[in-house]
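K.L.:
coords below, sequence missing:
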């Protein structure tokens, strides 16, 4: 395994190279650390404990991941599974392209204005609650708390979670005066809970 990237590879190409080396998947944190260790010039080489640095590094990586996923779909060569705790290449499946059509996270990360317009104050509020817990490995509990289902007396089912998701999206959609960051958290929470309750 090489210690540095060779040539003038884009971040997308560097990420693809690392994913090829980790067939069983790699976490977002490991991916960032490996990119830094191999001297990638496409992400900040600063301490991740600074909230704005963490956000920008995360955003740039996920922007590259969603672009790579689109490229793989178009080439019908593979499917890229994207989640903070496990990013991995899977065999291409016909029909998976439809997943990209209504993917709010994809839309968020492919819009570079979110990288440009998000302030340190915005990031600190975001990281103070949901996101820090997600990256700390408490994703299911953080998602349930965001949905206010962690104390639910009802048995949790995917149907109940989807109903709550629709309510929250309706309440917090930017078109109705909500915030993009809150909607992004809701969408990620839904993605996480689908994995646990499908």
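P.N.:
Received it, and whenever you're ready, just let me know what you need. This is a predicted model, so every value here is computed, not measured.
K.L.:
Could you use CA atoms for every contact and neighbour count after this?
P.N.:
Will do.
K.L.:
quick one, what contacts residue 161?
P.N.:
190, 193 (C-alpha atoms under 8 Å, 6 or more residues apart in numbering).
K.L.:
one more time with 10 Å
P.N.:
Counting by C-alpha atoms under 10 Å, 6 or more residues apart in numbering, residue 161 makes contact with 144, 147, 149, 167, 190, 193, 194, 197.
K.L.:
Double-check that it belongs to a helix.
P.N.:
Yes - assessed by DSSP: H, G, I helix; E, B strand; the rest coil, residue 161 belongs to a helix.
K.L.:
Give the buried residues for stretch 92-100.
P.N.:
For stretch 92-100, the neighbour count (16 or more other C-alpha atoms under 10 Å) marks 92, 97 as buried.
K.L.:
and the end-to-end length of that stretch?
P.N.:
One end of stretch 92-100 sits 14 Å from the other (C-alpha to C-alpha, to the nearest Å).
K.L.:
So what's the gap between it and the chain middle?
P.N.:
18 Å (C-alpha atoms, centre = their mean, to the nearest Å).
K.L.:
hmm, who's touching it?
P.N.:
With contacts defined as C-alpha under 10 Å, 6+ apart, stretch 92-100 is touched by 66, 69-70, 72-80, 106-107.
K.L.:
about what we covered before: now the contacts of residue 161 in CSV, please, with extra columns for distance to residue 155, secondary structure and neighbour count.
P.N.:
Shown next, in CSV, are the contacts of residue 161 (distance: C-alpha to C-alpha, whole Å; DSSP: H, G, I helix; E, B strand; the rest coil; neighbours: other C-alpha atoms under 10 Å):
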residue, distance to residue 155, secondary structure, neighbour count
144, 13, helix, 19
147, 14, coil, 18
149, 10, coil, 17
167, 18, helix, 12
190, 17, helix, 22
193, 14, helix, 21
194, 15, helix, 14
197, 11, helix, 11
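K.L.:
putting a second one here so we can go through both:
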């Protein structure tokens, strides 16, 4: 067994011992233990990104190999990585897969620095948290994304209407005006 195939074989052996599958986190921990390392993952975000990237790079290569050899199928997801019986009719491997393409291109690993990882994490958390914030802000301004094209100009127009209607100088409520202002600030982050 060559040095390059050793991690792949270890990974395959670990997956064979867990027919129900393993999360990425559990798989990284087990690989670390198997290699005699710490029983915890790196805390540095760049180091953690590199561990994640190398794992997924190896997983996609392994999946391609198993499929080519008609041995098994490999389900790859951060929440569940597991071996499945070979399915000869899989069309997924013949279609273009952006994630597979990303992880098989090692320039992404080489060219990604700590600032890039921080930006990716920031964008992830913004999307995760932002969906709820954005919907709440749209509701506050009484706007619906589903009703045609919604752009910053339309949002500003609705904002001005509501400010005019709810301004305390015109008999409106200060708290409502603050909610409207906050909603506008939120939506400006999404509609630039």
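P.N.:
Structure received. These numbers come from a predicted model, not from an experiment.
K.L.:
what about burial for the contacts of stretch 92-100 of the first structure, which qualify?
P.N.:
The neighbour count (16+ other C-alpha under 10 Å) marks 66, 69, 70, 72, 73, 78, 79, 80, 106 as buried among these.
K.L.:
can you give me the helices for the second structure?
P.N.:
With DSSP state H applied, the second structure shows helices at 5-16, 24-34, 45-68, 98-104, 107-111, 114-140, 152-166, 174-190, listed in chain order.
K.L.:
possible to save those as CSV with distance to residue 85 of the second structure?
P.N.:
Converted to CSV, the helices of the second structure look like this (distance: least, C-alpha to C-alpha, whole Å):
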stretch, distance to residue 85 of the second structure
helix 5-16, 11
helix 24-34, 20
helix 45-68, 10
helix 98-104, 20
helix 107-111, 31
helix 114-140, 33
helix 152-166, 50
helix 174-190, 43
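K.L.:
Nearest to residue 146 of the second structure, out of these?
P.N.:
Nearest of those to residue 146 of the second structure, taken as C-alpha to C-alpha: helix 114-140 at 11.0 Å.
K.L.:
elements contacting that closest one?
P.N.:
Counting by 3 or more C-alpha pairs under 10 Å, 6 or more residues apart in numbering; DSSP states H and E, the packing neighbours recorded for helix 114-140 of the second structure are helix 45-68, helix 152-166, helix 174-190.
K.L.:
Grab the most central residue of the second structure for me.
P.N.:
Closest residue to the average C-alpha location of the second structure: residue 124 at 6.1 Å, with C-alpha atoms, centre = their mean.
K.L.:
against the second structure, where does stretch 48-57 of the first structure fall?
P.N.:
Under TM-score structural alignment, the match for stretch 48-57 of the first structure in the second structure covers residues 42-51.
K.L.:
I figured the residue nearest to the centre of the second structure hits residue 130, correct?
P.N.:
Yes - Residue 124 of the second structure lies in contact with residue 130 (C-alpha atoms under 10 Å); the separation is 9.4 Å.
K.L.:
Give me the distance from stretch 189-198 of the first structure to the chain's centre.
P.N.:
13 Å.
K.L.:
go on, stretch 86-98 of the second structure?
P.N.:
Taking C-alpha atoms, centre = their mean, one finds stretch 86-98 of the second structure lying 22 Å from the centre of the chain it belongs to.
K.L.:
Over to stretch 133-148 of the first structure?
P.N.:
For stretch 133-148 of the first structure, the distance from its own C-alpha centre to the chain's C-alpha centre is 14 Å (C-alpha atoms, centre = their mean).
K.L.:
what does stretch 26-39 of the first structure give?
P.N.:
Taking C-alpha atoms, centre = their mean, one finds the center of stretch 26-39 of the first structure at 15 Å from the center of the full chain.
K.L.:
got it, and stretch 19-36 of the first structure?
P.N.:
With C-alpha atoms, centre = their mean as the basis, stretch 19-36 of the first structure stands 14 Å off its chain's centre.
K.L.:
now do stretch 109-119 of the first structure
P.N.:
14 Å.
K.L.:
Next: stretch 62-77 of the first structure.
P.N.:
With C-alpha atoms, centre = their mean as the basis, stretch 62-77 of the first structure stands 14 Å off its chain's centre.
K.L.:
got it, and stretch 151-164 of the first structure?
P.N.:
Counting by C-alpha atoms, centre = their mean, stretch 151-164 of the first structure comes out at 23 Å from the chain centroid.
K.L.:
Equivalent analysis for stretch 24-40 of the second structure, please.
P.N.:
Counting by C-alpha atoms, centre = their mean, stretch 24-40 of the second structure is centred 22 Å from the centre of its parent chain.
K.L.:
And residue 196 of the first structure, which helix or strand is it part of?
P.N.:
Per DSSP states H and E: residue 196 of the first structure is located in helix 180-197.
K.L.:
Look up how far residue 47 of the second structure lies from residue 13 of the second structure.
P.N.:
Residue 13 of the second structure is 25 Å from residue 47 of the second structure, where distance means C-alpha to C-alpha.
K.L.:
Tell me which of the two has more neighbours.
P.N.:
Neighbour count, other C-alpha atoms under 10 Å: between residue 13 of the second structure and residue 47, residue 47 has more, with 15 against 11.
K.L.:
Report the contact partners of that one.
P.N.:
41, 53, 113, 114, 117.
K.L.:
From the centre of the first structure, point out the most distant residue.
P.N.:
Max radial position in the first structure (C-alpha atoms, centre = their mean) goes to residue 153, at 30.0 Å.
K.L.:
No more questions from me, cheers.
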